[in-house]
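Student: Everything below, folded, please.
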Amino acid sequence: MTSVPRVPAWATTGILTLCGLIVSLQQTLVIPLLPDMPQILGVSADDASWLVTATLLTGAVATPIVSRMADMYGKRRMLLISLAVMTVGSLVAALGGGFPFLIAGRAMQGFGASLIPVGISIMRDELPREKLSGGISLMSATLGIGSALGLPLSGVLYSAFGWTSLFWSTALVGAVLMVAIRLLINESPQRSSGRFDVVGAIMLSVVLVGFLLALSKGSSWGWASGQVIGLTALSAVTLAVWVPLQLRTRDPMVNLRTAFRPAMLLTNVSSYFAGFAMFLNGLVTTQELQVPEDTGYGLALPVVTAGLAMVPSGLMMLCFSPVSSRMLDRWGGKPTLLTGSTVMGLTYLWRVFNSDTVLNVVLGNMFVSIGTAIAFASMPALVMAVVPRSETASANGLNTLVRSLGTSSGSAVIALVFASLTVSVGGAVFPSEEAMELVHWLGVTVALASVLVGALIPTRRSGGDGEYGTIVGASGPGSAKESVGVRP
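Tutor: Down below sits the predicted model:
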């Protein structure tokens, strides 16, 4: 293991947070270009949608696998490998010159999704106890920050330098971060023993790909189509075989006994609904800002202006990360989760009746983002209160995966609502005002579900690895066995 110098906690937090930020940016940057990609690449609109689907699928598969390998073979090592694959994927997309290379590059970029749970697990090992909550909060907020900033940044880069600049920029940042990690981040001595569960990893990949592909393509293929039914059946059958196999395996891909503990299970279920609620925010806000006024609710802003109107929500997530940190230190993970999800739910309820001006839409977007920042900061704290140090990355990886399943479900449900309730304006079809109102009520419902499930999370347990009243194992220099006082 290469020895690297100790660096200040702020430097470790900054490097790892930038890793999370570049992940969310590279997922978002391509979205504003999707309407132009068929003409640029000479493909159909359905083919162009694979630019998003490919990243989604590989990210879902890579997150639990890379996280498990990080616990076994080294967190810093797997962070570098994931970042390298993502960076090479950006280069492939920029240099390939054709649609197949672009799809391959986007698929490789999906490996970056594992950077966030692995980065949080490194924080647990490296940061002193008084800095951990702040690091967790900031790292957790990067998803929303990058998503909000990616929309206007994409338009600027595309207009000034062409579409390949989106991939050159992420490749450059990825290369710089690899050097910074190599020089400044220590490899954690914490390792889990055993052998990597290859069969379990393959079967889990089949489950995830089948389910997510059916979910993401259901609206275009048809929910009753043979492809969707077949993929769903394949996913369900594989899952039915995978679960008992994992329970019998000595060193499973996913420790289901830990995952089924009430505290862990309820945290993940609440996270699913919180992820669902978070994803609704960006989709509904974009529609409200951009569609024509004749729809009855649209504000008809140009694309660039609408993108700039999304920036405050990302800034709110950044500004509220220290607030989330203080809440974690003072109240613990469970009250913080309940507070964040409640803020999201109340904001969606307000938006049902107050989405008629640009100011109200921007304010609604901002307050949902504030709730998201608070709720997302609590999840790693709740996870790390349950699992031993040797399973930190894999447990956080599972939680990240569950949240992504929530966002994917949100995307599919909204696509169904928008396709079912439409209005025609100038020969073009848009979601109707009833559809937007229904989506707002859906936001209220899933946020409430996150609160109700989160309220059931137990705050005490006996036995296991240490007290369930603390996060065990965020050790900084000179405090290798120090417990961290962030409560569940």
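Student: going forward, measure contacts between C-alpha atoms and count neighbours the same way
Tutor: Will do.
Student: residues in contact with residue 247?
Tutor: Residues in contact with residue 247, defined by C-alpha atoms under 8 Å, 6 or more residues apart in numbering, are 255, 256, 257.
Student: Contact partners for the last one?
Tutor: Spelled out, that is residue 257. Going by C-alpha under 8 Å, 6+ apart, residue 257 touches residue 247.
Student: Name the residues of the one helix or strand it maps to that are buried.
Tutor: Assignment of secondary structure by DSSP states H and E places residue 257 within helix 256-259. Along helix 256-259, the positions that meet the burial threshold by neighbour count (16 or more other C-alpha atoms under 10 Å) are 258, 259.
Student: ok so, going back, closest to residue 408 among the contacts of residue 247?
Tutor: The shortest separation between residue 408 and any of the contacts of residue 247 is 22.6 Å, and it belongs to residue 256 (by C-alpha to C-alpha).
Student: From residue 395, how far off is the nearest residue to the closest one once chain neighbours are set aside?
Tutor: Counting by C-alpha to C-alpha, 6 or more residues apart in numbering, the nearest residue to residue 256 once its immediate chain neighbours are dropped is residue 247, at 6.7 Å. Summarising the geometry, the distance separating residue 247 from residue 395, computed by C-alpha to C-alpha, to the nearest Å, is 16 Å.
Student: again with residue 125
Tutor: According to C-alpha to C-alpha, residue 125 and residue 395 sit 15 Å apart.
Student: just residue 441 next, same as before
Tutor: As judged by C-alpha to C-alpha, residue 441 and residue 395 stand 32 Å apart.
Student: Sequence B follows; please return its structure for comparison with A:
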Amino acid sequence: MSDVNHPVLHGKESSDARSGGIPLMLALMLPAQLLTISGIAGGAAQPHIVQYFHTSHIVWFNLATVMVSLFSLPFAVRLGEIYGKRRVMLILAALGIVGDIVSAIAPTFIVLILGRAIAGLYGPIVALVPACIRDCFPAKRVSMAYGVVMGSIGIVVLVSPVVVGRIIDSFGWRGTMWLLTGLTVIAIGMIALMPETPRRARFSSEFDWAGGILLGIGVSALVYGGGNFYNLGWGSLRTFGPLLVGALALIALVPVELRVASPIVDVRMLARRGIAVVIVTAGFVQFAFIVSPLVLSFIAQYPKIPMVSDGFGWTATHYAFVGIPAGVATVAAGVVTGVLLKHVGPRLLWLAGSTLLVVGLLAFSEYHYDTMQIVISSVLVGFAGGIVMACGAAMVVSVVTEDEQATVNGIAYLALQVVGGFCYQLLFAALASHQVVMQGVPFYLDAAYINSYRLLVGVAGIGLLMAFLLPRLKRPSVALESSASEGTPVQAA
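Tutor: Prediction:
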């Protein structure tokens, strides 16, 4: 059960954890962006994997990772509160390496998907990092730490595509899997340099195994069922059955969580307007930004074949260099947002970033026919992405107490992945609306790319509309000081 008087929390471990500085920010950057790097590498590699294995089931390349991440997340968050987040992150990263290695040596597409599923075990690290920041930095420095660590996605967007492009052109798609293996090893070393975070609970017979299993089954089944939509349609038993199982599991979760003393997810939190709106708007807006490079990857790297494929036929390296201005824009936006969060609440910045993202995606849907058009549209999307990624964690800080931080970050990550699981299927359905299959390889016409970007405009638009329901939010540093002194939710009136 939760135990705020646990001696570890008020002893040396707690005081050490609150001494965070620049070295700790640097140590957290790579673990925070592991999943983003995996997405960038996988996105660039997918056109090559499709043609290598002659498969139309490439949608499972990402969904296998998502399903395992979703199932393991509630346990990872709760165990992080019991044993310390650093310890749990080390274990998850070590297990993820196994998946990266299996993916790199996979002789068949099925084995590749198995490896990607195992690699999903380092997914929950993304949800644990924001809670680590809150545990390891004094209140007045938390907003800056969030901006630097979460805004480092800009560096990832800037550097990763160039490195990945060089590797693909030199060593093929398998090289990207070995790159992920090496980066995960480095991430383990960085996590090992962190201080251990406070342990806010004890493992006991009250550990909510039933809640964790129901939640894991529920969200995983929903994503699996949605994953079959692209190839089988909504009417298939393999689509409808898992969706029904997932819905029933989540319905059963509610009374279970209301009865237990230490729920794996406190469902009462979702009744609070601030938390519910933050989770929903972040899920839709951040997914639209994260997945948008995948569409561009197909446009850039697929060949130009009249009446079959309207790609550019660029090398992976050329595609990466064209994306450099967008990476610079994302870095700049993350840094600026981190500074601004010291002076203004995150609501206004989030609305600005979400609006710019919708504009950028709309520009992509209409203007993606030459290098200059792609650069301009990419810069708009990249700058917007830097804002929303830096603001996301800050908004969570502004609507929860200190003890709720890890739980709400976990719920937000779950929401992002569930939204992503469904929208990812819709994205491939939009691509398939104008595709030509040759020797088992799907190629896409320009109308498919237009439909895909319009879909992402709609997804980001839903998140933007939800953002207008956000209450007025305090600055993260003020929110943290209020939470520490009062132990109450920090949402402003």
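Student: about what we covered before: spell out which helix or strand contains the equivalent of the residue nearest to residue 256 of the first structure over in the second structure, please.
Tutor: For residue 247 of the first structure, the aligned residue in the second structure is residue 258 (criterion: TM-score structural alignment). Secondary structure assignment for residue 258 of the second structure, by DSSP H and E: helix 237-259.
Student: quick one: the helix or strand following that helix to the first structure mean distance?
Tutor: Note on helix 237-259 of the second structure: by DSSP H and E, the next helix or strand toward the C-terminus is helix 273-301. Its match in the first structure and helix 273-301 of the second structure itself, once the structures are fitted together, sit a mean 2.0 Å apart by mean C-alpha distance after the TM-score superposition for the first structure.
Student: And helix 273-301 of the second structure, how far out from the chain middle?
Tutor: The chain centre lies 9 Å from the centre of helix 273-301 of the second structure; the measure is C-alpha atoms, centre = their mean, to the nearest Å.
Student: same thing with stretch 199-208 of the first structure?
Tutor: Relative to its parent chain, stretch 199-208 of the first structure has a centroid offset of 20 Å by C-alpha atoms, centre = their mean.
Student: Could you do stretch 315-330 of the second structure as well?
Tutor: For stretch 315-330 of the second structure - counting by C-alpha atoms, centre = their mean - the centre lies 21 Å from the chain centre.
Student: related to what we said a few turns ago, okay, residue 125 and residue 395 of the first structure: which has more neighbours?
Tutor: Between residue 125 of the first structure and residue 395, counting by other C-alpha atoms under 10 Å, residue 395 is the more crowded of the two (30 against 27).
Student: if you skip the residues just before and after it, what's nearest to whichever residue in the second structure pairs up with that one?
Tutor: Across the two structures, residue 395 of the first structure finds its equivalent in residue 408 of the second structure, going by TM-score structural alignment. Taking C-alpha to C-alpha, 6+ apart, and ignoring the residues beside it in sequence, residue 408 of the second structure has residue 396 as its nearest neighbour in space, at 7.3 Å.
Student: go on, residue 172 of the second structure?
Tutor: Nearest residue to residue 172 of the second structure in three dimensions, chain neighbours excluded: residue 48, at 7.8 Å (C-alpha to C-alpha, 6+ apart).
Student: And for residue 41 of the first structure?
Tutor: The nearest residue in space to residue 41 of the first structure (C-alpha to C-alpha, 6+ apart) is residue 99, at 6.3 Å.
Student: go on, residue 281 of the first structure?
Tutor: The spatial neighbour of residue 281 of the first structure that comes closest, neighbours along the chain excluded (C-alpha to C-alpha, 6+ apart), is residue 365 at 6.4 Å.
Student: Aligned to the one you found, what sits in the second structure?
Tutor: Under the alignment (TM-score structural alignment), residue 365 of the first structure maps onto residue 378 of the second structure.
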